[in-house]
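Undergrad: Okay, here's the prediction I keep looking at, along with the sequence it came from:
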Amino acid sequence: MKRIEDRVRVLIVERGMTLLQLATQSKITEATLHAILNRNDAKYSQLRRMAETLSVKVAYLTGETDLPSMSVVHESEAGYVALKAGDVIAMQKQIIELQSKLLTLNTPKD
């Protein structure tokens, strides 16, 4: 599930919202929201407002991550990023699963 539409539709159901409520709260017209969902394309500012309304990260809406609420605190001056321990554990689990799949694919068959 990588399409913006798929993720948005799941999120609005989970939050008990409608597309009209999402559009209104995100300050996007309903027509624009439908266009975004149909094209799987949006301006970053629109995605940011939708993500804020749905309490997820833009990266989750676009399919760049499967962690909807990964909380990242950017410390630009210090040059590092702080992550919550739960987010790190979830990422580590995903890495282990991917490594396992790779090993399965690369294992010679007799």
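TA: That came in fine, so what should we check first?

Undergrad: hey, let's count contacts and neighbours off CA atoms from now on
TA: OK.

Undergrad: Number of residues surrounding L103?
TA: For L103, the count of nearby residues is 11 (other Cα atoms under 10 Å).

Undergrad: in the longest helix seen in the chain, what counts as buried?
TA: If each helix of the chain is counted by residues according to DSSP state H, the longest one is helix 85-106. The neighbour-count check on helix 85-106 (16 or more other Cα atoms under 10 Å) flags M91 as buried.

Undergrad: Following the chain past the host helix or strand of E52, name the next helix or strand.
TA: In the assignment (DSSP states H and E), E52 maps to helix 44-54. Downstream of helix 44-54, the first helix or strand assigned by DSSP H and E is helix 58-61.

Undergrad: Report all helices and strands that that next one contacts.
TA: Using 3 or more Cα pairs under 8 Å, 6 or more residues apart in numbering; DSSP states H and E, the elements in contact with helix 58-61 are helix 4-14, helix 44-54.

Undergrad: Could you dump these into TSV and include distance to V88 and mean neighbour count?
TA: What follows is the helices and strands packed on helix 58-61, written out as TSV (distance: least, Cα to Cα, whole Å; neighbours: other Cα atoms under 10 Å):
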stretch	distance to V88	mean neighbour count
helix 4-14	22	16
helix 44-54	21	18
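
Undergrad: alright, now check it against this:
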Amino acid sequence: MRFAGWCVTDLAHYAYGINPYEYFMGGLKPDWNKIYGCCKGKVYSMVIGEIDSAVDRSKIKSVDYDGFKANFSKPLELRKIDYREHPVFAFIFAEVDADNMDELQKMLHADFTPYLSMK
């Protein structure tokens, strides 16, 4: 298990119910058999609401976070990001059934521009 930046490490919390920092610092090992039993058939993801580089971020008036969140049948947490500082507006953690990956496939090629209201 590795640490990662920009909220990626938090995916372990949603997927496995563990805090990787605590496990690393405490020398703990996950109970993978127990985790497999409760997570079987589920996929946990983090999707980044990236702003296209052609968009002038200084002209963004607001973001439709509810509309972005509505793309997911089981959103676990939405984290709003300051789009004036970063080229993303949100991170969302979501759970999907492993045998129905359509909503995640859709996100791979999604244009998030419609969620931005411009000045």
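TA: Noted; the coordinates are in hand. Keep in mind the model is a prediction, meaning the values are calculated, not measured.

Undergrad: Superpose the two chains and report the TM-score.
TA: Laid over one another, the chains give 0.24 as their TM-score (TM-score structural alignment, normalised by the length of the first structure), with 50 aligned residues with a Cα RMSD of 4.8 Å.

Undergrad: Redo the helices and strands packed on helix 58-61 of the first structure as a markdown table? Include distance to A82 of the first structure.
TA: Conversion of these to a markdown table gives the following (distance: least, Cα to Cα, whole Å):
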| stretch | distance to A82 of the first structure |
| --- | --- |
| helix 4-14 | 26 |
| helix 44-54 | 20 |
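
Undergrad: which one of the ones you listed lies closest to Q25 of the first structure?
TA: helix 44-54 (6.5 Å; Cα to Cα).

Undergrad: quick one, that closest one and helix 4-14 angle?
TA: 20 degrees (axes from the mean of the first three to the mean of the last three Cα atoms, to 10 degrees).

Undergrad: now for helix 44-54 of the first structure, which elements pack on it?
TA: When contacts are defined as 3+ Cα pairs under 8 Å, 6+ apart, helix 44-54 of the first structure sits against helix 19-25, helix 58-61.

Undergrad: try 10 Å this time
TA: Secondary-structure packing of helix 44-54 of the first structure (3 or more Cα pairs under 10 Å, 6 or more residues apart in numbering; DSSP states H and E): helix 4-14, helix 19-25, helix 30-39, helix 58-61.

Undergrad: Now the element after the shortest one, going C-ward?
TA: With elements assigned by DSSP H and E, the helix or strand that comes after helix 58-61 of the first structure is strand 72-75.

Undergrad: What is that next one packed up against?
TA: Packed next to strand 72-75 of the first structure, using 3+ Cα pairs under 10 Å, 6+ apart, are strand 80-83.

Undergrad: elements contacting the strand it packs on?
TA: By 3+ Cα pairs under 10 Å, 6+ apart, strand 80-83 of the first structure packs against strand 72-75.

Undergrad: Next, the buried residues of stretch 36-51 of the second structure.
TA: Using 16+ other Cα under 10 Å as the test for burial, stretch 36-51 of the second structure gives 39, 42-51.

Undergrad: nearest to Q92 of the first structure, of the helices and strands packed on helix 58-61 of the first structure?
TA: helix 4-14 (22.5 Å).

Undergrad: where exactly do the strands run in the second structure?
TA: Per DSSP state E, the second structure carries strands over the ranges 42-50, 60-63, 75-80, 88-97, 116-118.
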